[in-house]
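> I would like to see how this sequence folds:
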Amino acid sequence: MHVVNVILAGGASRRFGEPKASHMYQGKPLYEHVKEQLLEGQTVIISHPSLLPFFKARGEQSVWLDDEEVRGCGPLAGIYTAMQKQEAEWYLVMACDMPFIRKETAEVLSSYCSEHADAIIPLVQGRLQPLSALYHRRSLPFIRACLKENQFAVKDLLQKLQVRIVSEEELNVTSNEFRNINKRSDLPENGMI
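From the prediction side, this is the model:
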């Protein structure tokens, strides 16, 4: 199974006050906490233009801006761009603001990939986690259709796909593993989750 890891780091981070991907936490930027927990293989970063120098300075090779025709259209644009630019069977999509995700969780999630599913989505604390999920390449036409119809919410896409929902019990997740960092106060001072 050929998987490309996709880190979504193109958001405006308005509530956070600075780009979350580059925020230093426990000696490294938030995106690196995420990157270290992804599956084996290539990782691409979908970035905001202002972060390109930061990623270049950190030696990141595969950093792309959203495709021009969908720039500014949210996470779906990032997923679309990754699928357009990099051929793979599956794409593990991960938001850059989830530093507590574990490699074991990504591995378990990938074990649910099959020919019967277009997307593998965790369900944690009663909420779907579509920005910590796997998408098969066959979902690309549906993503393109959503973007053309100005349906930018990932939930709109999921209604068009064959989705395999994976419960937190199946994933054996830790309590805060899927916590998004939206404000600085969401990051524990001592690093404990």
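
> Please make it C-alpha for all contacts and neighbour counts, starting now.
Will do.

> Assign the residue positioned nearest the centre of the chain to helix, strand or coil.
Computing the C-alpha centroid of the chain and ranking residues by Cα atoms, centre = their mean puts Met94 first, at 2.0 Å. Using DSSP: H, G, I helix; E, B strand; the rest coil, the three-state assignment for Met94 comes out as strand.

> any idea which helix is longest in this protein?
helix 75-85 (DSSP state H).

> ok, back up a step: find the nearest non-adjacent residue to the residue nearest to the centre of the chain, please.
Residue nearest to Met94 in three dimensions, not counting chain neighbours: Ser132, with 4.5 Å by Cα to Cα, 6 or more residues apart in numbering.

> Next, the structure of the following sequence, for comparison with the previous one:
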Amino acid sequence: MEKSARAPEHPDVTLALIAGGRGTRLSGVAKGLLVVEGLTVMERQLALAPLFAEVVLVANAPEPYARFGLRTVPDAIAGKGAPGGVHAALGAARTPWVFAVACDMPFVSAEVVRAVLAARREDVDAVCGEVAGRWEPLLAVYRARLAGAWGDALAEDPSLRRLLERARTQVLPESELRAVDPRLRAWVNVNTHEELALHSVSLPPR
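Okay, here's the model as predicted:
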């Protein structure tokens, strides 16, 4: 993928696309290749690239995404699911901050990304939103230096929320999120055939 000639809006942040496993509930398709309005989810997310210094794909089976030409890293500690994916992104980053997005989130917007990034402070190590009482760690920004402590903690198989609770995390309330995304579309993820139909998302052509 060719890098834009323009300077990134946030040169201190890497965008990490967390591919995770194959979508077993979606006939094994790579979820970043799901199609919305003629574009794959991956293409829609890569439209955010000008905001960032670099894009990194975290994938243990990267072959379906080869055509995008992204720097790709596997989990550094195998078998830890989404916490392991974020840890791999933190360890691979060449910038002080990492913005992590799951590859099954088709509707992430630049406005939402900017709102999360704007909440960073000197005394904060991570920023995520809260939707329906749940913290949303796969649309969130992290200091890359969390990688060491995060890696040590993975031996306990913690949830992403538990890891965030151990860090200095700023949690944005739902009211603030709705100010930039009234329907909270950015936090939609697609994992089932029912969700495909609900959000007008299609399987990739065979």
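
> Could I get the TM-score for this pair?
Overlay of the two chains. TM-score (TM-score structural alignment, normalised by the length of structure 1): 0.86; 186 aligned residues with a Cα RMSD of 2.1 Å.

> quick revisit: now the longest helix of structure 1: buried residues?
Neighbour-count burial for helix 75-85 of structure 1, counted by 16 or more other Cα atoms under 10 Å, picks out Pro75, Leu76, Ala77, Gly78, Ile79, Tyr80, Thr81, Ala82, Met83.

> got the residues you listed as JSON lines, with distance to Lys148 of structure 1 columns?
Formatted as JSON lines, the buried residues of helix 75-85 of structure 1 follow (distance: Cα to Cα, whole Å):
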{"residue": "Pro75", "distance to Lys148 of structure 1": "14"}
{"residue": "Leu76", "distance to Lys148 of structure 1": "11"}
{"residue": "Ala77", "distance to Lys148 of structure 1": "11"}
{"residue": "Gly78", "distance to Lys148 of structure 1": "14"}
{"residue": "Ile79", "distance to Lys148 of structure 1": "14"}
{"residue": "Tyr80", "distance to Lys148 of structure 1": "12"}
{"residue": "Thr81", "distance to Lys148 of structure 1": "14"}
{"residue": "Ala82", "distance to Lys148 of structure 1": "17"}
{"residue": "Met83", "distance to Lys148 of structure 1": "16"}
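
> From Val63 of structure 1, how far out is the alignment partner in structure 1 of Trp187 of structure 2?
Under the alignment (TM-score structural alignment), Trp187 of structure 2 pairs with Phe178 of structure 1. To Val63 of structure 1, Phe178 of structure 1 is 24 Å away according to Cα to Cα, to the nearest Å.

> which bit of structure 1 covers the host helix or strand of Glu130 of structure 2?
Element membership for Glu130 of structure 2, per DSSP states H and E: strand 126-131. In the comparison with structure 1, strand 126-131 of structure 2 aligns to the range 119-124 (TM-score structural alignment).

> Number of residues surrounding the counterpart of Gln37 of structure 1 in structure 2?
Counting by TM-score structural alignment, Gln37 of structure 1 lines up with Leu48 in structure 2. Leu48 of structure 2: 15 surrounding residues under other Cα atoms under 10 Å.

> Now do the contacts for Leu48 of structure 2.
Leu48 of structure 2 is in contact with Ser109, Ala110, counting by Cα atoms under 8 Å, 6 or more residues apart in numbering.

> run the last query once more with 10 Å
Leu15, Val55, Val108, Ser109, Ala110, Val113 (Cα atoms under 10 Å, 6 or more residues apart in numbering).

> Surely the first one and Pro96 touch.
No. Taking Cα atoms under 10 Å as the definition, Leu15 of structure 2 is not a contact partner of Pro96, at 11.6 Å.

> These two: which is more packed in?
Ranked by neighbour count (other Cα under 10 Å), Leu15 of structure 2 and Pro96 place Leu15 first, with 26 against 15.

> residue in structure 1 matching that one?
The alignment partner of Leu15 of structure 2 in structure 1, by TM-score structural alignment, is Asn5.

> same deal with Ala93 of structure 2?
Match for Ala93 of structure 2 (TM-score structural alignment): Gln86.
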